[in-house]
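Student: need the 3D shape of this:
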Amino acid sequence: MELNRIIYVATYAGKILLESGGETYRVEDTIGRICNAYGIRKVESFVVPTAIITSAVSDEYKSKAVIKRIRNRSFNLQKIVRVNELSRKIQSEPITIRELYAELKAIDQANSYPLWLSSLFYSFISSGYVLFFAGSFLEMVNAFISASVMRLSMYIFEKDNYNVVFIHVLGGAVAAVSTLLLVYFGVGVQSNTILISVLMNLFPGLILANAIRDIMAGDTLSGVARTTEALLIAIAIAAGSGTVVALSMKWLGSGAV
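Tutor: This is a model prediction of the structure:
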């Protein structure tokens, strides 16, 4: 029974990491550390972006396997850090497996950044990019507002677990609509600079970085899967924003963009 609990809790820790944007090698390392901390030396894990398969063998040659399906993925570096620290802490400061599970549950259920704060981050990042591209103050204001509107619209569908590709198509389209409308009413002139600055929030940089890490570490399957996901997200952003820009040029003329 103890073997069952240990491997289940270890895989649960890996699930939190993978759902929070953790790398494949980190998930496998964390599962191994937790199992080793509770006396299980023979443990193997197979991790891809959508699933974790873990098997372990006790000293009595009893074996157990657990499969965890990953359906929702986001980016929460705070959860990654906390699980990472916890998996190392239990090696020097042992706790019971039930206490470990309770701590992991608390980490998993911890609230992420509130909507108003994430919207504010999006807005400041977009305004910063406009400044980097030598945009005017009005264009910074446009980017600030457009980024916030984009984040709010995406949140409505994120909380209902809509497909990530659809969410990014929507985000690109809303960003383009908001940017072009504000330019039309005189808030800024260079709509292309503003739109690029707003869309930078959606660029799948962390996914691409993790893909390269996985490939360099020999986890080719995970690396290719993450690369494909990043490409799909990039195409979705381009499709959403590009469609709106193309329609505005057709209906309002090239001067609208």
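Student: going forward, measure contacts and count neighbours with C-alpha atoms only.
Tutor: Noted.
Student: quick one, helices of this structure?
Tutor: 2-19, 24-37, 77-92, 97-109, 115-132, 137-158, 164-184, 191-199, 205-216, 220-252 (DSSP state H).
Student: the last one packs against which elements?
Tutor: Under the contact criterion of 3 or more Cα pairs under 8 Å, 6 or more residues apart in numbering; DSSP states H and E, helix 220-252 touches strand 42-48, helix 164-184, helix 205-216.
Student: so how far is the shortest one off the chain centroid?
Tutor: Computed by Cα atoms, centre = their mean, to the nearest Å, the chain-centroid distance of strand 42-48 equals 22 Å.
Student: can you add distance to residue 66 and mean neighbour count and give the helices of the chain back as CSV?
Tutor: Below are the helices of the chain laid out as CSV (distance: least, Cα to Cα, whole Å; neighbours: other Cα atoms under 10 Å):
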stretch, distance to residue 66, mean neighbour count
helix 2-19, 7, 22
helix 24-37, 12, 21
helix 77-92, 19, 16
helix 97-109, 16, 16
helix 115-132, 35, 19
helix 137-158, 28, 22
helix 164-184, 27, 22
helix 191-199, 39, 24
helix 205-216, 22, 18
helix 220-252, 19, 18
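Student: picking that back up, figure out which of the helices and strands packed on helix 220-252 is closest to residue 244.
Tutor: helix 164-184 (6.0 Å; Cα to Cα).
Student: wait, isn't residue 194 in contact with residue 179?
Tutor: Yes: counting by Cα atoms under 8 Å, residue 179 is a contact partner of residue 194 at 6.9 Å.
Student: to compare against the first, here's the next sequence to fold:
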Amino acid sequence: MEEQAIQTKEIMEVCLLAGKIMLQSGGETYRVEDTMTRIAASFGLKQTHSYVTPTGIIFSAEGTGPTRTKLIRISERSTDLKKVDLVNSISRGISNGEIDLQEASERLNEIHSMDLTFPFRIQVVAASLASGCFMIMFNGTWNDFLPAMLTGGAGFLSYVYFHRFVPVKFFSEFLASFIIGLMSFFFVKMGFGHQLDKIIIGSVMTLVPGLLVTNAIRDLMAGHLVAGLSKGAEAFLTAFAIGAGIAAVVSFL
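Tutor: Prediction:
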């Protein structure tokens, strides 16, 4: 009985670690719950229950002994779909009987400690190029491609640095969009840029919460109302911060 209780605890730890990695990396709520349930069932825990929100996971397992329940808190979230894919691969391997409990725990801990993000300089360059391309996509002219690149790169750079000093997304997004609006205005004023609206629209696209909106809609469609509404509210606050920063520049200048 004691050995079975220990094994149940280890299975729960693996399930919770997989769910934590996926939730922190931008995975949908229903995907996290489904992955944890499948992993537990593959290791012999058929009666499991999970409740996932963007800020926490509650997981319980029923066995021959008393029901075990554990809660973990999610304090930081980012976008790293590579980790989500790696956890999905491990989950499929567990379901197919290719990965045992010990190996799954080791591989999940390895993924959790990984830093799969691109170097910061590459992120800034990618944000700059994306801003210029978005500006063209919104019917901008090639004369504004370079101004859009510069403002988009500066906006993303300022967002990352502001977020390090002020760990509140609303303020860092507001300040980043304010800088984007300020730079766009001065580029147009100096004659370096031509279409102010197109430059601003292309530049702020790197700050737009596209993944949050998508996950919110998918969670709502899957019936996860609490998670869907909370993610939607977070996306709304981000959009409001971006709009407020641009509006502040347009109002005063």
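Student: name the residues contacting each of residue 194 and residue 179 of the first structure.
Tutor: 142-143 (Cα atoms under 8 Å, 6 or more residues apart in numbering).
Student: one step back: any chance of the helices and strands packed on helix 220-252 of the first structure in JSON lines, with distance to residue 103 of the first structure too?
Tutor: Output for these, formatted as JSON lines (distance: least, Cα to Cα, whole Å):
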{"stretch": "strand 42-48", "distance to residue 103 of the first structure": "22"}
{"stretch": "helix 164-184", "distance to residue 103 of the first structure": "29"}
{"stretch": "helix 205-216", "distance to residue 103 of the first structure": "26"}
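Student: for residue 233 of the first structure, find the nearest of these.
Tutor: Per Cα to Cα, nearest to residue 233 of the first structure of these: helix 164-184, 5.7 Å.
Student: so the closest one matches what in the second structure?
Tutor: Using TM-score structural alignment, helix 164-184 of the first structure lines up with residues 169-189 of the second structure.
Student: which position in the first structure aligns with residue 107 of the second structure?
Tutor: Applying TM-score structural alignment, one finds that residue 107 of the second structure aligns to residue 103 in the first structure.
Student: who wins for proximity to residue 65 of the first structure among the helices of the first structure?
Tutor: Of all those, it is helix 2-19 that lies closest to residue 65 of the first structure, at 7.7 Å by Cα to Cα.
Student: what helices or strands is the closest one leaning on?
Tutor: Counting by 3+ Cα pairs under 8 Å, 6+ apart, helix 2-19 of the first structure packs on helix 24-37, strand 51-57, strand 63-69, helix 77-92, helix 97-109.
Student: my guess is residue 166 of the second structure contacts residue 172. True?
Tutor: Yes: using Cα under 8 Å, residue 166 of the second structure is in contact with residue 172, at 6.9 Å.
Student: what about residue 47 of the second structure, distance to residue 98 of the second structure?
Tutor: To residue 98 of the second structure, residue 47 of the second structure is 22 Å away according to Cα to Cα, to the nearest Å.
Student: cool, residue 150 of the second structure as well?
Tutor: 49 Å.
Student: ditto for residue 213 of the second structure
Tutor: Taking Cα to Cα, one finds residue 213 of the second structure at 35 Å from residue 98 of the second structure.
Student: circling back to that earlier point, from the middle of its chain, how far away would the match of helix 164-184 of the first structure be?
Tutor: That offset, for stretch 169-189 of the second structure, works out to 23 Å (Cα atoms, centre = their mean).
Student: right, and the helices and strands packed on helix 220-252 of the first structure - which one's nearest residue 237 of the first structure?
Tutor: Each of those was scored for nearness to residue 237 of the first structure using Cα to Cα, and the closest is helix 164-184 (4.8 Å).
Student: ok, average deviation of that closest one from the second structure?
Tutor: Compared with the second structure after fitting, helix 164-184 of the first structure deviates on average by 1.8 Å (mean Cα distance after the TM-score superposition for the first structure).
Student: quick one: that helix to helix 220-252, angle?
Tutor: If you take axes from the mean of the first three to the mean of the last three Cα atoms, to 10 degrees, helix 164-184 of the first structure sits at 30 degrees to helix 220-252.
Student: list the helices and strands helix 164-184 of the first structure packs on?
Tutor: Using 3+ Cα pairs under 8 Å, 6+ apart, helix 164-184 of the first structure is in contact with helix 137-158, helix 191-199, helix 220-252.
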